[in-house]
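**Q** Only the shape, not the letters, is given here:
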């Protein structure tokens, strides 16, 4: 086997591992009702299946650089793939909800390495001369994973059963493990850990675990009306504040926060957070709008996402080419933000008569916007770092994307709930005896049901139910449209941060990526 073929297979292997991990961040979303009924659990308890995985991921991703140095990249990466695959199987075999949640947490621990280490390997294979292309190829996984997760999950649960959303990882995991055993090696420059920062690890687990739980469960439990949300918020603030102080003062931190002294990394981290906000909230909102309000079937919902996903690959490669030719990352990033804002604006104009084809165009804008952000944000993040700090910098950047997604979904859930109440109240205020159109509509519906053999009382009751359902549907539509607009405004508010690194616009060439991210 030629060296070039080995490199190609290695790149395909690690990108497949990253996609597998990212798909699992969203594949279970559409299967919660099936799990709930099958395991005899409430929907609120079943949602911990999502929360547990997210908590584990967010904890492990920033520790990747430390764990790779401590255990060795090859050992840590292959061990993580095996753990991810094993616990995927055990998730499918689970017979009660809390066993499933425990296995799901452990699956997330294993999955934490599949993002950052995969990224490091892709960069290493392509080298500094083609880092833009490497970023683009890895960006395919970052974009496709969360996008196709709900569609794939819906198809599997509708045609098979929910355990298969976990079993599907087994053959892929085995293939990736075998390929990694044959092809993955230690980096030429491997960092060594002098001592283990146990206090840092403990504070990180407590702080991120508490924060992620608040973000994932806040809306479900009415935020600060629940005592445990208040307690966990206080714990998160104290633990994370102490963690920051400790990591900045200890000589061998588990996460070297000193790299954030780089202005380009600090700005890129915030913009990556915003990008994660937009990526994950749009993936969350679009299927819900399509199925809950516009009544598209799951298959059609999946299909309207595909053109954008396919064109995103072109956008990723295009942005990499622009970087290679010396175009400033800031120009590409600005274009990505503008295009995504255009997507948000177009989606905020959708109405109840929208056909599937009407959403394809805006979703292409979404895909291209995110695609144009993924590669240059990575370049911007590391542009001001010394080679030894790049692994830690990119690990932090990856964490910010995932945290942005979790924060975004929590905020959007709350925002939609509040807007729904407001819009419903406004619409109901028009349903009075003084509104001739409302009265005529109600009378017509009552007569319709009376003609179907219902008593006058039951006919009137059914007519009111129909009107109420129509009001709810319109209220949800307006709420989701507001949410798209809100997401666009978040992107707009973040754009001025680019002015802080405008002096780096000439440093657009390839950056050197070494070690593990």
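**A** Cool, got the structure. What you are looking at is a predicted structure, and each value in this text was computed from that prediction instead of being measured.
**Q** Please count neighbours and contacts with C-alpha atoms only from this point.
**A** OK.
**Q** Give me the distance from the strand or helix carrying residue 60 to the chain's centre.
**A** For residue 60, the host element (DSSP states H and E) is helix 48-60. Counting by C-alpha atoms, centre = their mean, to the nearest Å, helix 48-60 is centred 12 Å from the centre of its parent chain.
**Q** Equivalent analysis for stretch 3-14, please.
**A** Taking mean C-alpha positions (C-alpha atoms, centre = their mean), stretch 3-14 and its chain are 27 Å apart.
**Q** Comparison target, given below:
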């Protein structure tokens, strides 16, 4: 197998086009699944009889599992071969998609989403690796451009597709549609990519680091997801989870720093530029991803939007990103990347402030325009920030640094979702009590009674208004906090030095 892999040559003709399509379609499907469930949470919550905050576990469980598995990609490819790992990952992704679709409880669905994330985590970086192997050197930049477009377009179509499927059929089909795609891509990989297999060797896996990572991340995510329902640290179980997470993180960091082949190479944090860049990335991405989860829930639970129209409203983010991505890519080597990143993150903060004035009677375009504006700033944030981070490390550390970036970005999105969902729910409770004290008065009852309303009708109208306005105020509060987070993330980027070398950003996944 090894000799075969070492003699592998770039593909040509129709075989190359089909293989490239398989890899691009795989990446599209994996990225799509990060957003397709966002607008379906209301449907899933209603079907399974759970709260909206519990529904976010469906999103965070996938993201956390994916984050855990991404650092294992290099070891899996080196131990079993990139094509073989890719094929089995695709088969597993399809199988867990089927199990997600037939889930009848929250526990089953979350467990299957974890399986999806574990199988899907390596697929994105492996699709990049295999693209670089099957295309000739002079064709690789164009191939990576097409691959990058699938990464940008998938989040646009995710909310629209998820909403349309949930409204027209049922939420189960947002998972079932993965099955034929996974089968097609797995079959295509075995038929078309066999000659692109990578060399294998009996590599040692950092079992201790892997176990520690699963323990502290799992404890942290359980704490974030269950904390509100258990009144946080008044519950001994929540205290235990916090201690396990904190102690586990410390032991994990010490273990990884001293291990010869760490699962997460934390030595890259010795470079100030990398540390500052990924810190900025983590905070900004947490605030960005949280909005992608909160907005669809608010539109459906409070404003009466269907999943389809919630998808239309949120998908506008991707339109601006598609337009600006090539422009920003050309500017990265001409303008100080720190200035581009600072502008991009501040722009995201500005779009958060645009949402602070949202009310319960906001029309479609009032909701959609900040999404469109946000999209124009996203490439200024993502593309130059990748350049800044990877240029700060040594050339031999680029792959490790890219893996750490992907891990932290995904974890930041999951944590940001959990924190914002809790904040949103808690603020709604506070706002609800304040509004009730002002609206539910004798004067209100007398005024509405004079217009012919019965007491039961008055109570119903008041309750509906209180709920709508409370959620609107809670949403505004979340975006106000997000604006401050964006501002802080934008300012700290100036602590990183300007890149001293040009990097191949295709290493970032």
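**A** Yes, it's here. Bear in mind that the values here come from a model prediction, so they are computed numbers and not experimental data.
**Q** how close does the helix or strand following the helix holding residue 60 of structure 1 sit to structure 2?
**A** Beyond helix 48-60 of structure 1 on the C-terminal side, the first helix or strand identified by DSSP H and E is helix 64-71. Aligned to structure 2 and superposed, helix 64-71 of structure 1 gives a mean residue distance of 2.2 Å (mean C-alpha distance after the TM-score superposition for structure 1).
**Q** In helix 64-71 of structure 1, which residues are buried?
**A** Residues 64-70 are the ones in helix 64-71 of structure 1 that count as buried (16 or more other C-alpha atoms under 10 Å).
**Q** do the same with stretch 123-143 of structure 1
**A** For stretch 123-143 of structure 1, by 16+ other C-alpha under 10 Å, it's 123-128, 130-143.
**Q** Assign residue 263 of structure 2 to helix, strand or coil.
**A** coil (DSSP: H, G, I helix; E, B strand; the rest coil).
**Q** Looking for the alignment partner of it in structure 1.
**A** Matched by TM-score structural alignment, residue 263 of structure 2 corresponds to residue 254 in structure 1.
**Q** For its match, give me its contacts.
**A** 63, 66, 196-197, 200-201, 247 (C-alpha atoms under 8 Å, 6 or more residues apart in numbering).
**Q** Name the nearest residue to the counterpart of residue 69 of structure 2 in structure 1, sequence neighbours excluded.
**A** Taking TM-score structural alignment, the alignment pairs residue 69 of structure 2 with residue 60 from structure 1. Closest residue to residue 60 of structure 1 apart from its sequence neighbours, by C-alpha to C-alpha, 6 or more residues apart in numbering: residue 112 at 5.2 Å.
**Q** Which residue of structure 2 is paired with that neighbour in the alignment?
**A** Residue 112 of structure 1 maps onto residue 121 in structure 2, by TM-score structural alignment.
**Q** Could you do residue 241 of structure 1 as well?
**A** For residue 241 of structure 1, the residue aligned by TM-score structural alignment is residue 250.
**Q** Give me the neighbour count for that match.
**A** By other C-alpha atoms under 10 Å, the residues close to residue 250 of structure 2 number 12.
**Q** Following the chain onward from the helix or strand hosting it, which element is next?
**A** Per DSSP H and E, residue 250 of structure 2 falls inside helix 236-258. Sequence-wise, the next helix or strand downstream of helix 236-258 of structure 2 (DSSP H and E) is helix 272-301.
**Q** contacting residues for the closest residue to residue 430 of structure 1 other than its chain neighbours?
**A** Distances taken as C-alpha to C-alpha, 6+ apart put residue 438 closest to residue 430 of structure 1, at 7.8 Å, once the chain neighbours are dropped. Counting by C-alpha under 8 Å, 6+ apart, residue 438 of structure 1 makes contact with 430-432.
**Q** ok, back up a step: and the match of residue 112 of structure 1, how many residues sit next to it?
**A** 27.
**Q** likewise residue 321 of structure 1?
**A** With other C-alpha under 10 Å as criterion, residue 321 of structure 1 counts 16.
**Q** What is the equivalent residue in structure 2 for it?
**A** Using TM-score structural alignment, residue 321 of structure 1 sits opposite residue 330 in structure 2.
**Q** packing partners for the strand or helix carrying its match?
**A** Assessed by DSSP H and E, residue 330 of structure 2 sits inside helix 307-331. Under the contact criterion of 3 or more C-alpha pairs under 8 Å, 6 or more residues apart in numbering; DSSP states H and E, helix 307-331 of structure 2 touches helix 140-168, helix 272-301, helix 364-391.
**Q** can we see that at 6 Å?
**A** Judged by 3 or more C-alpha pairs under 6 Å, 6 or more residues apart in numbering; DSSP states H and E, the packing partners of helix 307-331 of structure 2 are helix 140-168, helix 364-391.
**Q** does the residue nearest to residue 60 of structure 1 really touch residue 63, like I thought?
**A** No: counting by C-alpha atoms under 6 Å, residue 112 of structure 1 stays clear of residue 63, with 8.9 Å between them.
**Q** that older thread, check the contacts of residue 438 of structure 1 for burial and list the buried ones.
**A** residue 431.
**Q** how about the contacts of residue 438 of structure 1 in JSON lines, adding secondary structure and distance to residue 220 of structure 1?
**A** Below are the contacts of residue 438 of structure 1 laid out as JSON lines (DSSP: H, G, I helix; E, B strand; the rest coil; distance: C-alpha to C-alpha, whole Å):
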{"residue": "430", "secondary structure": "coil", "distance to residue 220 of structure 1": "30"}
{"residue": "431", "secondary structure": "coil", "distance to residue 220 of structure 1": "30"}
{"residue": "432", "secondary structure": "coil", "distance to residue 220 of structure 1": "33"}
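**Q** neighbours around the spatially closest residue to residue 448 of structure 2 that is not a sequence neighbour, how many?
**A** Distances taken as C-alpha to C-alpha, 6+ apart put residue 458 closest to residue 448 of structure 2, at 6.9 Å, once the chain neighbours are dropped. As a burial measure, residue 458 of structure 2 scores 18 neighbours (other C-alpha under 10 Å).
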